[in-house]
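Trainee: no sequence on this one, just coordinates:
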């Protein structure tokens, strides 16, 4: 009987569903947005002119966004209204609209919607743009809207100029090559570098700031436009709209900078780890002392949790054995010549752990057996002042030996990102940074203060090397200009594997020969 009832139900069910569908068949369906994301509009272009219509725009017929062009200083390409949105993947994308004299009616911060169906998407003078639009195509919605900015390196823009085209980008800590002198002007094409690569920076001869002298160091907020090379490749150039797009930065020379280190030697680490530093001027450490502080944020580090006293947290114990949070070396004796390397670390003074080449003849400014001796002022003796894997460790150089939670270092680097590193609080807790090739005390996009690692945009870190116990030396490369007090080529993670018979030239010169793996260099 149960089977009969079951089969009867199965026969009736489709009819019931069909009836239900018939009664409720009034769902209007999804409606296509009239606005197509700019990223999608740009993707329609395949190298030849194309007329936009609702077919190739998948039912849409408009673009909408915030205007980023500004004609007030006379440095924008004539006739082009430039707007951007971030409708697709939350990434800012821009497009140029050819409007003739109408383009100057709109300025940065205007919110507009543009009817583009019937317009022609084409590349003219190297710039992808929508042309052939009738009068009245643009509808202004509002004014004073914030135009988003994409922070980008010169390398990123060069790698994908089509992606960044007609988009407002921030090139951080930029300077011109060659460096400006008092008689230089913005006018024309110049080479702008941020320490990663070079981009063309263009200023119209008729721009209101064309005759101004460029700054030595600045953040540049510019629109990317492209030109087309002889081989058809896109070559990006940058244009700022007004002088307000140039945020001049100060320069502060760091007399001592981190140029390399070894955190995991081959064999026992205790008493064998060291940091290599480059002197950017002649230094008498007895007259102008410094301090080097390392931090270890392994789960076993004590005190547990966030570093309540920043770089001065100290901690660790012998019984029971726990790892310190921070450990300090005072540099109070010895001298260093400008452009030479000095070393801080264990008393063994070997290049790669036990039974390896002695480098005791190098300029060791501070070395002691940290397995039996506590740090200079804070940090308990330990079996290794660097972590080898997992959570972050870092190193910072300070002017003077009095380091507190509020002391700003003169150079700082971190490896990895894990652990209790930063808390917004209140109170705010973390490791102070300074403006370097990796970090910014002021966010270049929001202009908000961000004096701690892992705060705001301060998220850059080197990576752990594997396998463990291999003897990797981090040779950081980079070029520091001592006259300007800035990095003109950013440091990068270059690692070489040392052996027991490695020599000093491997960490102080190019190694392997012809590899391009070079040490940090100084330039005036």
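Mentor: Looks like it came in fine. The model shown is predicted, which means the values in this text are computed figures rather than measured ones. Numbers count the residues shown, from 1 in each chain.

Trainee: Going by C-alpha atoms from here, please, whenever you check contacts or count neighbours.
Mentor: Noted.

Trainee: For residue 165, give its distance to residue 435.
Mentor: 29 Å (C-alpha to C-alpha, to the nearest Å).

Trainee: Quickly find the element holding residue 191.
Mentor: strand 188-193 (DSSP states H and E).

Trainee: tell me what the helix or strand following that strand is packed against?
Mentor: Using DSSP H and E, the helix or strand that follows strand 188-193 in sequence is strand 198-203. Helices and strands touching strand 198-203, by 3 or more C-alpha pairs under 8 Å, 6 or more residues apart in numbering; DSSP states H and E, are helix 154-159, strand 188-193, strand 234-239.

Trainee: Is the nearest residue to residue 70 once chain neighbours are set aside in a helix, a strand, or coil?
Mentor: Among residues not flanking residue 70 along the chain, residue 107 sits closest, at 5.0 Å (C-alpha to C-alpha, 6 or more residues apart in numbering). For residue 107, the assignment made with DSSP: H, G, I helix; E, B strand; the rest coil gives coil.

Trainee: can you pull the contacts of residue 107?
Mentor: 67, 68, 69, 70, 71 (C-alpha atoms under 8 Å, 6 or more residues apart in numbering).

Trainee: repeat for residue 96
Mentor: Contacts of residue 96 (C-alpha under 8 Å, 6+ apart): 80, 81, 82, 83, 127, 128, 129, 130, 166.

Trainee: Next one for the comparison:
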């Protein structure tokens, strides 16, 4: 027994001694042959890097799917361009100069490339792995799917290194200025996708350089490259590979005569008769000649009809003749049938109090009110006083101000039924019974937030919460604080689109606030289609800039 104990202790001591003497950084996993392109790009810190097994974390190769296509002769000559998303699901790309052999590879080819001993460096602004021979490249597969990667231009401009040598789709983009009948793709063209202006570059030698008929609105697929500007700053641009990378979405503008620029959904104190909405005209409008209407939707849990989807869309109203008096209707309508507004002028629709922020605040009655109504008046369901213009019951609150969605839309004309789509619309929140596929819900307009047709898949998505139409603004807390919801952006009426998407900025109004607090700080600008000037409404009075 003593011998057994002795040998056990001896063997345990030897094992502990061996493990103590052995030094290892082994993390418990197997080191792969391929270093992710995310990690590879991060090795570059501004000066050339010789790639070694050590600085590539034990790897010696890279792999990815080919995105370059040299048949259109618009990419930098001799560059094989691949991308992967092996680290954190983030797409990263790299360019490899291999000369004429780059043209042998086509999009969808999967390749492995031995890069140990090569040099990572920037050449003409593009990060490249240089010193690679064609024999170091192994084709693994063909026809590998490349899912579309939709990226707003502002994100690329903010982080050009992240998107360099990757294939991106710049979606719903138009040319700035608008393309003429004789314009071609050749050279540097400015496109705008509602996020920012971006450069679309086409070489003079590209097979489609002299192609005309530029899209009014389209998707542009292409590879992002950088040049080095002043102070070493990277300047990104996109290059289509072939003319097939330009996908037309529309050939004519869909111009909204009025756009939504702000709203008061939760005034200081009680909301009844103090909620209102702000719009801006993009052309001169005489509402007596060309009437419009505004519809508000409230999908709070108690809104009638409760617990069901809006089978009549924006025209749902209370959707029941016997709805008990006092319940909130799902939608409430205001008809705009009198008054005039000029292009670039704000106008208002809402409660008859015309106060800026609740019962104790200042009057803004001197502003352009096209329709005001005391929507709180308690009347039977079949009486008109406090009810909507055509549908909707009197209520103490037009907006939900909760987790369930509310919102509003403006329509041309005063007839709204299940098939009617607005010219502009916004939603606040996403909860509640809003959309029941395939054809029950609130129809949308083509805006900075929504698309009737999915611009990538081209599938129909005419309702809020259908397809990709899920964006919304937020409820601002705390409640009853009196936040003015300012929606700032840049709308171009000649293009019929937002060239700078709206963003929500909440201004905490007081009872002493004045009209300048909601009109003088708006960031909405209208581009005059005739003069080419911007009407800036962030000054009092509005000013024009070249």
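Mentor: Thanks, I have the structure now. Keep in mind the model is a prediction, meaning the values are calculated, not measured.

Trainee: Out of the helices and strands packed on strand 198-203 of structure 1, the one nearest residue 98 of structure 1 is which?
Mentor: When those are compared by C-alpha to C-alpha, strand 234-239 sits nearest residue 98 of structure 1, at 17.6 Å.

Trainee: now what about the closest one, what contacts it?
Mentor: For strand 234-239 of structure 1, using C-alpha under 8 Å, 6+ apart, the contacting residues are 75-76, 126, 157-158, 161-162, 165, 199-203, 222-229.

Trainee: so that strand versus strand 188-193, what angle?
Mentor: Angle between the axes of strand 234-239 of structure 1 and strand 188-193 is 100 degrees (criterion: axes from the mean of the first three to the mean of the last three C-alpha atoms, to 10 degrees).

Trainee: ok, then the element right after strand 234-239 of structure 1?
Mentor: Downstream of strand 234-239 of structure 1, the first helix or strand assigned by DSSP H and E is strand 246-248.

Trainee: that older thread, in strands, which of the contacts of residue 107 of structure 1 appear?
Mentor: Within the contacts of residue 107 of structure 1, residues falling in strands by DSSP state E are residue 67.

Trainee: And the contacts of residue 107 of structure 1, which is closest to residue 459 of structure 1?
Mentor: Distances from residue 459 of structure 1 to the contacts of residue 107 of structure 1, taken by C-alpha to C-alpha, are shortest for residue 68, at 27.8 Å.

Trainee: With adjacent residues omitted, what lies nearest to that closest one?
Mentor: residue 108 (4.4 Å).

Trainee: who touches the one you found in this structure?
Mentor: By C-alpha under 8 Å, 6+ apart, the neighbours of residue 108 of structure 1 are 66, 67, 68, 69, 70, 144, 147.

Trainee: now with 10 Å?
Mentor: 66-71, 81-83, 143-147, 241 (C-alpha atoms under 10 Å, 6 or more residues apart in numbering).

Trainee: related to what we said a few turns ago, out of the helices and strands packed on strand 198-203 of structure 1, which one sits most buried?
Mentor: Across those, averaging neighbours per residue (mean count of other C-alpha atoms under 10 Å) puts strand 234-239 on top, at a mean of 22.

Trainee: Mean distance between that strand and structure 2 after superposition?
Mentor: On superposition with structure 2, the mean distance recorded for strand 234-239 of structure 1 (mean C-alpha distance after the TM-score superposition for structure 1) is 1.3 Å.

Trainee: what's that strand aligned against in structure 2?
Mentor: The alignment of strand 234-239 of structure 1 onto structure 2 (TM-score structural alignment) spans residues 234-239.

Trainee: In PyMOL, how would I select the buried members of the contacts of residue 107 of structure 1?
Mentor: Buried residues among the contacts of residue 107 of structure 1 (16 or more other C-alpha atoms under 10 Å), as a PyMOL selection:
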select buried, resi 67+68+69+70+71
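
Trainee: Which of the contacts of residue 107 of structure 1 sits closest to residue 381 of structure 1?
Mentor: For the contacts of residue 107 of structure 1, the nearest to residue 381 of structure 1 is residue 68 (56.6 Å; C-alpha to C-alpha).

Trainee: Look at residue 165 and residue 435 of structure 1 and report which has more neighbours.
Mentor: residue 165 (25 against 20; other C-alpha atoms under 10 Å).

Trainee: residues in contact with that one?
Mentor: 42, 93-96, 127-128, 157, 223-226, 234, 236-238.

Trainee: Closest to residue 419 of structure 1 out of those?
Mentor: Closest approach to residue 419 of structure 1 among the contacts of residue 165 of structure 1 (C-alpha to C-alpha): residue 157, at 32.7 Å.
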